[in-house]
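> The sequence and its predicted three-dimensional model are supplied below.
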Amino acid sequence: MATQQIPAQRADQEQRVVELSIQGMTCASCVGRVERKLGRLDGVEASVNLPLESAVVRVPASISDQDLIDTVTATGYGAHVVHPDRPGGDAHDHEHTPSLLGARLVLAALLSVPVLLISMVPALQFANWGWVVFALSVPVVTWSAWPFHRAAAVNARHLSSTMDTLVSIGVTAAFLFSAWQLAADPTLTQHPGMAGMDAHALYFEVAAVVVTFLLLGRFLEASAKQRAGNALKSLLSLGAREAHVLRTVDGERIEVTLPADTLIPGDEFVVRPGEKIATDGVVTEGAGAVDTALLTGESIPVEVTAGDAVTGATINTSGRLVVRATRVGSDTVLSHMGRLVSQAQSGKARIARLADRISAVFVPVVLVLAILTFVLWLVLTGDLDAAFTAAVTVLVIACPCALGLATPTALLTGTGRGAQLGILIRGPQVLEDTRTVDTIVLDKTGTVTTGAMAVDDVVVLSDMDAPGLLRLAGAVEAASEHPIAQAIARHAAARGRLPETTGFSSAPGGGVRGEVDGVTVTAGRAAWLEENGIRPTGEQTAAFGTAEDAGATAVWVAVDGDVAGIITLSDTVKEGSAAAIGHLRRLGLRPVLLTGDNRAVALQVAAAVGIDAVDVRAGVTPAGKVDAVRELQAAGATVAMAGDGVNDAAALAQADLGIAMGSGTDVAIEAADLTVMGNSLEQVAQAIELSRRTLGTIKGNLFWAFFYNAVGIPVAALGLLNPMLAGAAMAASSVLVVANSLRLRSFGR
């Protein structure tokens, strides 16, 4: 993903997408600074993610990777390009790893406890206790607080400020003010019981305890972020490590065990029961059952045999399979899933831009408020200690950690959980689209029904015999990807070898035409026959209507311009489709069934799953599907569309929210906003619910982050809050936001 090329029409417009790992960011202000600096480069667009410590940057050809790294470095942070073989970054800012933060936290806690007890409990004080407290505080406000001081110094060199600036200034001010008072009067704590809460207050305990609380918050935050990212890491590590590749040596086929990443398209490899399939491919020999739960979330194994496609990282549960590799490396479904999840986690929803705009000016405003608080307290009360305490409290409580974590932690957790369930969210803006959707259009074949059409009957309407008619129809239909065409072709091929077809042509959702054994065969819908100048007689049309009224899908077959017969097929409703429709209704969505089949078939399916007859659109062409979506939109509906075929791609793109079934075609998946890797309609409902839940979590996080600062800063400025309590509250706010986001990990359990 580091240097993914994006096609462009002109060389000067050619762009790449580069992923950077960024070290040293601690809050929303850091994110805003990096985005602004990168955005000043000509043609560069950047989206920075705080929990992932990364940036996804769209870069024109004129900008090099080193230009990006130099820009980030000049901003005060470290950066390097993430390489495609190490998704998510291969290094982190060691200052902010849980292990080092834990060490700093342990030291701070061990020293802060005696500092706090001695300073606040007169019975524990002894002669010159202030100097002991001073000595115990020094390691806390220096080594333990070093990440805050270091970040503040880096930003200061660039005439900037972040939440670390507030922490560093507050802690340093409390420590230096206390040290100055103690140095000015070395006998200040000469007598036991002289608590530092009197006229000559010492604030060593404030400095030490604030550092401890903030380190605790950052440690818990770092640990939670690490857990939140585990879903993506688990996804990317699902692939098989080895493959048993078949090689021909001296005319004999032997198995050679090779690393899975050395496979190339065309290689054949053996998969035994219990082994992972090394990469995407097609079964060439054997039959078995494949457990796809790792990618699709579905627990029931899928039966496969020769000719069936299989996906890398899924598990063969029974039978010996020989698979021919079709896609390897970054082209596989697993890699595609990883890219989609990572890109979604690195993006930003529109709602998050509000937090970015506020954080850009937040820290300077807080610094001004702290100064004003100090001056006003000093002028109005003349109490230096009270003025100092209020100012430090404002600095400590205002840190915008929670604001910076509100959106990305929810995205990280929600999209990661989605990946575990086989749900891929293309980008954060999709979350907001799911909130407004009120109507969902469902393609019948492959979405509501199994899509596994089966031939029921061959009705001859000419002097040709049924086997001959089926043979001709099967030959021309074999060149089409449509489920109905494939069903006819499979049925015909099972009864004999099919002849070659030449001059093939087709219309999506209409029918096919080609030359077979010297005759022109046309098969499809009535409109397709008319388009080719073929008009059935009244008797033939009546026979066709009878077949459709019985609930079958009927296909015309004509030979050399004359109707030769009808082939009827049937489909079955997917198990769970009715429950899924109920789930969609509970989410406030109105289901609409869309199909190219006749109305009798469509009404039967609709009745079986609980869709109202007035919401059935039958006999719809692919272009008509787009028109149906537009018609609903024109009536004021916000439309989601779920489909799985090539003929659904245009409608998926037209819909306000496109949902592709992962069992469908690549073009359908590319046109969609949401992808469910399984073929269950329940996953569609689950995808919408997860998206809405993730958006709700983001909104909740932002509300509490804003509310916390809106209430906390005035309370601190009025002198109603102790700096130590402010530090604890600030740490708690960040942990609360991350913990709220982590609740998404239990979705669907």
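In hand now; what should we look at?
> C-alpha only now, for contacts and for neighbours.
Fine.
> I'd like the next helix or strand past the helix or strand Phe374 falls within.
According to DSSP states H and E, Phe374 maps onto helix 350-381. Going down the chain from helix 350-381, the next helix or strand is helix 384-397, by DSSP H and E.
> how distant is the longest helix along the chain from the center of its chain?
With secondary structure taken from DSSP state H, the chain has its longest helix at helix 681-717. Distance of helix 681-717 from the chain centroid (Cα atoms, centre = their mean, to the nearest Å) equals 17 Å.
> buried stuff in that helix?
Under the neighbour-count criterion of 16 or more other Cα atoms under 10 Å, helix 681-717 has 681-702, 704-706, 708-709, 712-713, 715-717 buried.
> do stretch 464-479 as well
Quick answer for stretch 464-479 (16+ other Cα under 10 Å): 466, 469-479.
> which one of those residues is nearest Pro98?
Ala479 (57.6 Å; Cα to Cα).
> I'd guess the closest one is in a strand, am I close?
No - with DSSP: H, G, I helix; E, B strand; the rest coil as the criterion, Ala479 is assigned coil and is not in a strand.
> and the comparison structure, right after this:
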Amino acid sequence: MKQQKFTITGMSCAGCAANVEKTVLALDGIKSAAVNLMLGKLSAEYDSQKLSAEKIAESVQKLGFGVTVDEEEKQATIREEQSEETGILLKRLKQSAVFSILLMLVSMLPESILPISTIANGFIQLLLLIPILFINRAYLTKGFKSLIKGSPDMNSLIMLGSAASLFYGLSVLLKNIFGDPALPKQTAYFFDSAGMILVIVTLGKYIEGRSKASATSAIEKLIKLAPDTAIIEIDGEEKEIAASALKPGDIIIVKAGSAVPIDGIVYEGNASMDQSAITGESIPVFKQKGDQIFSATTNVNGYIKVQAVNVGKDTALAKIIDLVENASYTKAPIGRLADKISGIFVPIVLLLALITFTTWLLKSVPFDIALMRAVAVLLVSCPCAMGLATPVATMYGTSKAAFSGILIKSAQDLESLAHAETVILDKTGTITEGKPAVTDIIVADNTYNQDSFLALAASLEKLSGHPLASAVLNEAEKRSLKLEEAEDLKLWAGQGISGKIIGSEIIAGNKSYMDNSSVELGEYAQTAEKLAKEGKTPLFFAKENKLCGIIAVADPIKENSIKAVEMMKEMGLETIMLTGDSKITAEAIGKQVKTDKIIAEILPEGKEAEVRKHMKSGKTTVVIGDGINDAPALTAADVGIAVGAGSDIAIDSADIVLVKSDLGDAVTAIKIGKAVIKTIKQNLAWAFSYNFIMLPVAAGVFSSFGIELNPMLASALMAMSSITVVFNSARLKNSH
């Protein structure tokens, strides 16, 4: 299967997007297709043996839309595409407005000022209308194509409204020319209505386009963060080349004030780097040889050479852009009702217009009034407002999150965050720094001193990979201790490690592992308990089932963890700390961060079971973790949040990634989720109530009270309905 994105121009409403999806999904070889109305994009997954990108593009072009196949190595220039489309709308608006103003003057000026016959007046109006129809023919052709394909959309409503006014005007003109000369001539042609409908719709689409552009500007800003060029050294001379020409292994020069176009490792020099574009953290970070550098970070002060590791679409920035863009293709469950209604809305409106026209004719209302009421029904309805209610708010929310260092993969995750009731937090690396250090070395066997005991422990833990093992190794390295080679290493999940060193069986782990291995702890069991009460993790080491000693390791609590948990509780969330540590150690940490519950001594495979057990109570559950053993729990949760400094597996398994590894960002993510869903609800409430109220008004239900809608006002209200949804969503930019 191949994944391909396409840029589509000319989509103006949710109906357009639905038609594109429906057409593409009908092709043989298509697995999935999703249209992003905000970005004007189609993402399709298809069998390249049965189908090609060109055939997919061709099927969309037949609907009347412009299509280009996106290049894989090229980031989308969203703003340029939107600016081009908005520019076309503005040009059409200006040209149409000139003829429309003249048309309105000719239709409204009395005969005393414009001394021409009624028939001549009609001909002039028709001649002025023709260029307006030609300039805005896109609405008419797309609307007609959608109608005959059996998938009418907003363009179809505009086309029918304009066509009805046009054909009515033509019938009046013909009647005036060929009718009984003795009868008075009709002066109401409604050619001005046909023209103004198109002008007002174009004005609305232009304003809407400008407004939507601000929602997608976040992605464009992200794209522009990485420079297009890089400086390399060739034969001792500096040379500027295109960043797209860089390959892994290339070495680039990054001077003060310059941004980095690739992910890499500092090869030479040192510098203070502003990483705010990636992490959201404004304080510069000192980087020296061997340190990792991300694309879009800026050298504040210093001079470094960086060896490229990831380039182009493989950089951290490119992946962030993909996450934000891909999230906007997804739909929150709350928006599915709107999608279902949008799918049948236009046919219902067409039926209502027909009923309106027929009913008023049967009530002996003049033909022109019955027709104009039917046209008003066609034009006042707004499927676009319903179609935009979810994607605009989602785009603003995910973009705002991205600039805060929070990467949200799906709109569904936003809704789950909004309904969150319980937050389950892993301890190591999530609540704590994930950088444990040795605090105590207690020797139990007189044949060892501190250094020789530490050397034995480090020799066994050398290949463990566990964070606590890293603390032991770091301490041994500080003391420049010589380590032995360990053989027959075995990892015992949730308990410890075993192996042979110089022929002797060495085991290391928690108290449970020692008990299971029949190691006598004696008075050292109480020593370990005391250490645990201080929030330290005691690691037991035994040789041939005889205790050698204890190494205590402590992992400091992150500076903002206590505040983050406090904020979660203020939001009414239940907080639970889940850890494999002993109950005593876990309680010591739990008391400091004040979580509501503490679940300790949980094996890695038990974390997922614990999460599922909690979810059975019906509570929407968020899990936050960073390690490999957190991945199953992250996947099982309603929302899995991975802290960015964690393992790749945890990040891949998560729904949301916190780039800064800041637990406070989890609180921000929940707040954004609540704000987005609240905005979507407001948008949907507006869209539904607007149509519920305005359709009866347009149909003339309240005409006996003098309340009427002419087609021009109806089209203006339709445009304003969509714009209101976009402006309401834009408030998310300033939400906290």
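All right, it came through fine. Since this is a predicted model, take the numbers as computed values, not measurements.
> And the TM-score between them?
TM-score for the superposed chains, counting by TM-score structural alignment, normalised by the length of the second structure: 0.89, backed by 720 aligned residues with a Cα RMSD of 3.2 Å.
> circling back: just the ones of the buried residues of stretch 464-479 of the first structure in helices?
Per DSSP H, those map to helices at 466, 469-477.
> want to throw those residues into JSON lines with distance to Thr415 of the first structure?
Shown next, in JSON lines, are those (distance: Cα to Cα, whole Å):
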{"residue": "Ala466", "distance to Thr415 of the first structure": "53"}
{"residue": "Leu469", "distance to Thr415 of the first structure": "51"}
{"residue": "Leu470", "distance to Thr415 of the first structure": "48"}
{"residue": "Arg471", "distance to Thr415 of the first structure": "48"}
{"residue": "Leu472", "distance to Thr415 of the first structure": "49"}
{"residue": "Ala473", "distance to Thr415 of the first structure": "46"}
{"residue": "Gly474", "distance to Thr415 of the first structure": "43"}
{"residue": "Ala475", "distance to Thr415 of the first structure": "44"}
{"residue": "Val476", "distance to Thr415 of the first structure": "43"}
{"residue": "Glu477", "distance to Thr415 of the first structure": "40"}
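> Now do stretch 53-71 of the second structure: everything it contacts.
For stretch 53-71 of the second structure, contacts defined as Cα atoms under 8 Å, 6 or more residues apart in numbering pick out 4-11, 20, 23-24, 27, 76, 141-142, 145-146.
> still on that earlier bit, helices and strands around the longest helix of the first structure, which ones?
Helices and strands touching helix 681-717 of the first structure, by 3 or more Cα pairs under 8 Å, 6 or more residues apart in numbering; DSSP states H and E, are helix 350-381, helix 384-397, helix 401-420, strand 423-425, helix 429-436, helix 577-586, strand 674-676, helix 723-742.
> go again using 6 Å as the cut-off
Packed against helix 681-717 of the first structure by the contact rule (3 or more Cα pairs under 6 Å, 6 or more residues apart in numbering; DSSP states H and E) you find helix 384-397, helix 401-420, helix 429-436, helix 577-586.
> Please identify the most buried of these.
helix 401-420 (a mean of 28; mean count of other Cα atoms under 10 Å).
> Kindly name the residues of the second structure that line up with that one.
Against the second structure, the aligned range for helix 401-420 of the first structure is residues 384-403 (TM-score structural alignment).
> Now tell me what touches that stretch from outside.
With contacts defined as Cα atoms under 6 Å, 6 or more residues apart in numbering, stretch 384-403 of the second structure is touched by 13-14, 215, 218, 328, 335, 338, 676, 680, 683-684, 687, 722, 729.
> hang on, the earlier thing: have a look at how far, on average, the longest helix of the first structure is from the second structure.
On superposition with the second structure, the average gap between helix 681-717 of the first structure and its aligned counterparts reaches 1.6 Å (mean Cα distance after the TM-score superposition for the first structure).
> That helix vs helix 350-381, what angle?
Per axes from the mean of the first three to the mean of the last three Cα atoms, to 10 degrees, the angle that helix 681-717 of the first structure makes with helix 350-381 is 10 degrees.
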